[in-house]
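>>> model this:
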Amino acid sequence: MAAGPFIKTAGMVALDVETGQLAAGGVGAQARCILSNLWSVMADLGLEVGHMVSATVYVSDFDSFGDLNQVWDEFFSSDDVPPPARTSVGVSALPLGAAVEMEFLFYASQLVLPSERERSGRA
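Presented below is the predicted three-dimensional model:
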């Protein structure tokens, strides 16, 4: 969803792009799947990590939060770009029985999304 220069994702759970099924594994494995899927979407839209402003992470098992942090650090380890602000929320349940769900906010003032290019006639 785009609103001016802001792009907001819906909550993302760890869906396997091949099968559409929830990826196997706990918080760490599912976080890795979500972030891998996000990186693919970012590439398709021309977004970079530096465009990411914030992330909200919903976790059904806070005892596994260390696993989430380990994966988070794998994806946000650059010294050049700080990681986004992150809010983590413990919940009792998530869609499809997922262990983790994430949503993201991007700021990309110069980005023209594919749907906007089509409406404006820009190539």
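
>>> Please count neighbours and contacts with C-alpha atoms only from this point.
Noted.

>>> tell me, what residue is most central in this structure?
Leu38 (4.8 Å; C-alpha atoms, centre = their mean).

>>> Would you mind measuring from the closest residue in space to Thr87 that isn't next to it in sequence to Leu38?
Of all residues not flanking Thr87 in the chain, Thr56 sits nearest, at 4.8 Å (C-alpha to C-alpha, 6 or more residues apart in numbering). Distance, Thr56 to Leu38, by C-alpha to C-alpha, to the nearest Å: 14 Å.

>>> Proceed likewise with the subsequent sequence, for comparison:
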Amino acid sequence: MRKIVATTKAPAAIGPYAQANIIDNLVFTSGQIPLNPETGQLVSGGIEAQTKQVFANLSEVLKEAGSSLEDMVKTTCFLTDMNDFATVNEIYAEYFPKGVFPSRSAIEISKLPKGAMIEIEAIALIK
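Model prediction:
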């Protein structure tokens, strides 16, 4: 059975897609960019602030789905500059204090919506 996930605590979709879909005990998120959910605007402060906002948005979508960051099993990170990878890695690791990391791919791309520097999508378990 398929269920669509929607929360006002994360940015609304800016196109024809859902924030996430639940299939059985898995949640598949759409890519989250660093938009402030209250204003719909890109956060300022460079890659550090943008990465933290992406995780805040992912956390809210996963929470609405009955999951959490700890339950992520796979992420795909899109960066507009691979030179930011080390900084993203440092921040990324902070969200997994138990050292149980999801599988991950990281890809440099030329452009993201709204001029974002980072986008992350995830697959997570629902316990």
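
>>> Alignment lookup: the residue nearest to Thr87 of the first structure to the second structure.
Under the alignment (TM-score structural alignment), Thr56 of the first structure pairs with Thr76 of the second structure.

>>> what's the distance between the residue nearest to Thr87 of the first structure and Pro84 of the first structure?
10 Å.

>>> Now for the residue nearest to Thr87 of the first structure: which residues touch it?
Arg86, Thr87, Ser88, Val89, Met102, Glu103, Phe104 (C-alpha atoms under 8 Å, 6 or more residues apart in numbering).

>>> What lines up with the residue nearest to the centre of the first structure in the second structure?
Using TM-score structural alignment, Leu38 of the first structure pairs with Leu58 in the second structure.

>>> Kindly report the same for Ala14 of the first structure.
Per TM-score structural alignment, Ala14 of the first structure is aligned with Pro34.

>>> Count the neighbours of that match for me.
31 (other C-alpha atoms under 10 Å).

>>> Could you do the one 5 residues further on as well?
A count of neighbours around Thr39 of the second structure, defined by other C-alpha under 10 Å, yields 9.

>>> Okay, and it sits in which element?
Using DSSP states H and E, Thr39 of the second structure maps to neither a helix nor a strand.
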